[in-house]
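Novice: Prediction below, plus the sequence it came from.
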Amino acid sequence: MTQAPEAVRDGCIFCAIVAQRAEASMVYEDDITVVFMDINPATPGHLLVVPRRHAVGLEDLDGETSVHVWSVGHQMARAVRRSGLRCDGINLFVADGTVAFQEVLHFHLHVIPRFAGDGFVIQADWKARDRLLLDADAEALRGALLRGTD
């Protein structure tokens, strides 16, 4: 099951892990994804679901791989809850682009066990948005959907 990916990027640590040229604490593998422990976890049990084929971000993933990554993420979240590791909740998190805090430019889904006082925070300047602006944003997004997703 550990076939080499068709698209491997030199210098990509996740491609090196997929190709077994770098160490990782592997949890799960199939023909499309690998799952391993994050070396710098937000909390104990923090996992990364990584497609074998190199893709920088969401826009670079084909639909089948995207669906599979999220399905495996769901399986991993269930496993974390059943594992005995401290887990009162789960965050599934994707950072798509450096401005969104993506550090490794190979798409990955974080599965992060959560518990009160774990130190992981997501902060934003949450503000209500005017309905006319929301409607304009919705129109732009509907137009993008009509232009296709793949």
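Specialist: Good, I have the coordinates.

Novice: CA only for contacts and neighbour counts going forward, please
Specialist: OK.

Novice: Spell out which helix or strand contains residue 110, please.
Specialist: In the assignment (DSSP states H and E), residue 110 maps to strand 109-114.

Novice: What residues of that strand count as buried?
Specialist: 109-114 (16 or more other Cα atoms under 10 Å).

Novice: Identify all contacting residues around that strand.
Specialist: Contacts to strand 109-114, defined as Cα atoms under 8 Å, 6 or more residues apart in numbering, come from residues 42-50, 69-70, 73, 76-77, 80-81, 86-94.

Novice: hold the first one in mind and look at this next one:
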Amino acid sequence: MKINRMESETAYAIMDASEKLSIALKSLFKPDGIRICQDGGKFNDLTHYHMHLIPRYEGDGFIWGEPLHPHGAEKRLSQTQKKILKTLSEEKRRSR
């Protein structure tokens, strides 16, 4: 069996990006925590690397699937994307 190995430079870039995105999510949505997960091997059904950063709230009833308490987030994806990109840009300017 061949094992695909990610290059160190790529792995570090992914962790750097997840840290920046976590900061943006915490700033925007004030979660109690962030769940970071990535599936590999048989469990990677998209056939490419991807990572999930999920804002978590105490008592949110998080399950991997549809939320217990629908909140319409899927209808606000483009707005959420714009907010995250704006926050990342602001964080980048502050860190210079």
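Specialist: The structure has been received and is ready for your questions. Predicted, not measured: the structure shown is a model, and the values here were computed from it.

Novice: Pull up the gap between the spatially most central residue of the second structure and residue 28 of the second structure, please.
Specialist: For the second structure, the residue nearest the mean C-alpha position is residue 53 (2.2 Å; Cα atoms, centre = their mean). Separation of residue 53 of the second structure from residue 28 of the second structure (Cα to Cα, to the nearest Å) stands at 14 Å.

Novice: how about the helices in the first structure?
Specialist: 13-18, 63-82, 131-146 (DSSP state H).

Novice: Out of these, flag the one nearest residue 122 of the first structure.
Specialist: Closest approach to residue 122 of the first structure among these is made by helix 63-82 (19.1 Å; Cα to Cα).

Novice: tell me the angle of the closest one relative to strand 109-114?
Specialist: Interaxial angle of helix 63-82 of the first structure relative to strand 109-114 (axes from the mean of the first three to the mean of the last three Cα atoms, to 10 degrees): 20 degrees.

Novice: Buried residues, helix 63-82 of the first structure. List them.
Specialist: For helix 63-82 of the first structure, by 16+ other Cα under 10 Å, it's 65-66, 69, 72-73, 76-77, 80-81.

Novice: Distance to residue 102 of the first structure added to these, as TSV?
Specialist: Formatted as TSV, these follow (distance: Cα to Cα, whole Å):
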residue	distance to residue 102 of the first structure
65	19
66	17
69	17
72	20
73	18
76	21
77	21
80	23
81	26
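
Novice: between these, which is nearest residue 131 of the first structure?
Specialist: residue 66 (31.5 Å).

Novice: Return the residues in contact with that closest one.
Specialist: Counting by Cα under 8 Å, 6+ apart, residue 66 of the first structure touches residue 58.
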